[in-house]
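1. I'll drop the sequence and a predicted model, then ask my questions.
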Amino acid sequence: MKPAHDAPPDLTARLTGEHHQALKLWLRMLACTTRVEATIRGRLRATFGITLPRFDLMAQLERHPDGLRMGELSKRMMVTGGNVTGIADQLERERLVVRVADPQDGRAYMVKLTPLGRTTFAGMAAVHEGWVADLFRDIPAADKTKMIALLDSMKRHLNDNDD
């Protein structure tokens, strides 16, 4: 019988030496990201009754106190404008965000956190940071530093090769 603490096999477990190294890397990164994201999603819902996309939208607005246009939020969150509109509508009903006229273009609107939204997000963000730290607690600091540097290099490479 398999011990309970063993993780289920992921796609990379099925790869052989014949598979390209880049594919192995991609699938390993995806498997790790998916596991972390699933854990965070579940904890956000159970602890705060909020979805990850709603948390992400609030995180973007927290970094931009003057607010962001819907199109900019959509680009930053890598989701459609319709998704951002739906999330903003929900948060606005809860008085966590407000839409304000864009000072550069009176026809456009920006979304920004309300004081309640700032306070609410600050509490969630502190707990979220603790969860992430806990998920990575057994990885030595030197390994985390090395992985950050490698992923920074990969991001630069991918950005340089954007079409």
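-> Structure received.
2. from here on, contacts and neighbour counts on C-alpha atoms
-> Fine.
3. which helix in the chain has the most residues?
-> Scanning the chain for the helix with the most residues, using DSSP state H, yields helix 21-48.
4. give me the buried stretch members for the single longest strand found in the chain, please.
-> Using DSSP state E, we find that the single longest strand of the chain is strand 105-113. Across strand 105-113, burial judged by 16 or more other C-alpha atoms under 10 Å covers 109-113.
5. quick check: what element follows the longest helix of the chain along the chain?
-> helix 52-63 (DSSP states H and E).
6. ok, residues contacting that next one?
-> For helix 52-63, contacts defined as C-alpha atoms under 8 Å, 6 or more residues apart in numbering pick out 40-41, 44, 67-68, 73, 76-77, 84, 87-88, 91, 111-113, 117-118, 121.
7. pasting the second one now:
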Amino acid sequence: MNDVAPSSDDHATPDTEKQLTHVRADGSAHMVDVTAKSETTRTAVATATLRTRPDVIDMIFAADLPKGDALPVARVAGIMGAKKTPEIIPLCHPLPLGKITVDFERGSECVVISSSVKTRGVTGVEMEALTAVTTAALTVYDMIKAVDKHAEITDVKVLAKSGGKSGDWSV
């Protein structure tokens, strides 16, 4: 079996751009070679929604949960999650993250969690932004499960990205 992964050039041609970049011709997974890519400033914004009852929303935003004040804990957890992304997502490249924000918006029956992640590097930070919002959502869930066992995490998605060869886009 050949353990040599294709170069990044193998994935940049129009004929192959629709192929999966983390899968070799034999079907095995590999980490994409990004050494030839240009370093640019890259950002990504992601969101997740935690749905729960209105009385639990009141407790979350009043810092009145049995486990304590959920939002500051979830913010730090989200930041830590973004920083640990390559440790939990097997083929992600470790990146020097320059800025990570995690914010919470109150809804009547939900908390919308958003994250923005920024780096100067050779690959994007979409996975780091997604990891930040899901880690923060899981932390809020953990802190409210004693008062709402039916809470759910939904609508996890990337809203925007910028930088790199593929350019900018947003939902």
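-> Here it is on my side, so go on. The shown structure was predicted, so the numbers you read here are calculated from the model rather than taken from an experiment.
8. care to give me the TM-score?
-> The TM-score (TM-score structural alignment, normalised by the length of the first structure) is 0.29; 72 aligned residues with a C-alpha RMSD of 4.8 Å.
9. what's in contact with stretch 110-118 of the second structure?
-> The contact list for stretch 110-118 of the second structure, computed with C-alpha under 8 Å, 6+ apart, reads 41-54, 57, 97-106, 125-126, 128-130, 132-133, 136-137.
10. helices or strands next to the longest helix out of those in the second structure in the packing?
-> When the second structure is parsed with DSSP H, its longest helix is helix 126-144. Under the contact criterion of 3 or more C-alpha pairs under 8 Å, 6 or more residues apart in numbering; DSSP states H and E, helix 126-144 of the second structure touches strand 40-51, helix 70-83, helix 85-88, strand 97-106, strand 110-121, strand 152-162.
11. okay, the ones you listed in TSV with distance to D142 of the second structure and mean neighbour count next?
-> Listed next are those as TSV, based on distance: least, C-alpha to C-alpha, whole Å; neighbours: other C-alpha atoms under 10 Å:
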stretch	distance to D142 of the second structure	mean neighbour count
strand 40-51	11	23
helix 70-83	9	22
helix 85-88	19	15
strand 97-106	16	17
strand 110-121	14	24
strand 152-162	11	18
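12. can I get the ones you listed in JSON lines including distance to Y141 of the second structure?
-> Shown next, in JSON lines, are these (distance: least, C-alpha to C-alpha, whole Å):
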{"stretch": "strand 40-51", "distance to Y141 of the second structure": "7"}
{"stretch": "helix 70-83", "distance to Y141 of the second structure": "9"}
{"stretch": "helix 85-88", "distance to Y141 of the second structure": "20"}
{"stretch": "strand 97-106", "distance to Y141 of the second structure": "14"}
{"stretch": "strand 110-121", "distance to Y141 of the second structure": "11"}
{"stretch": "strand 152-162", "distance to Y141 of the second structure": "8"}
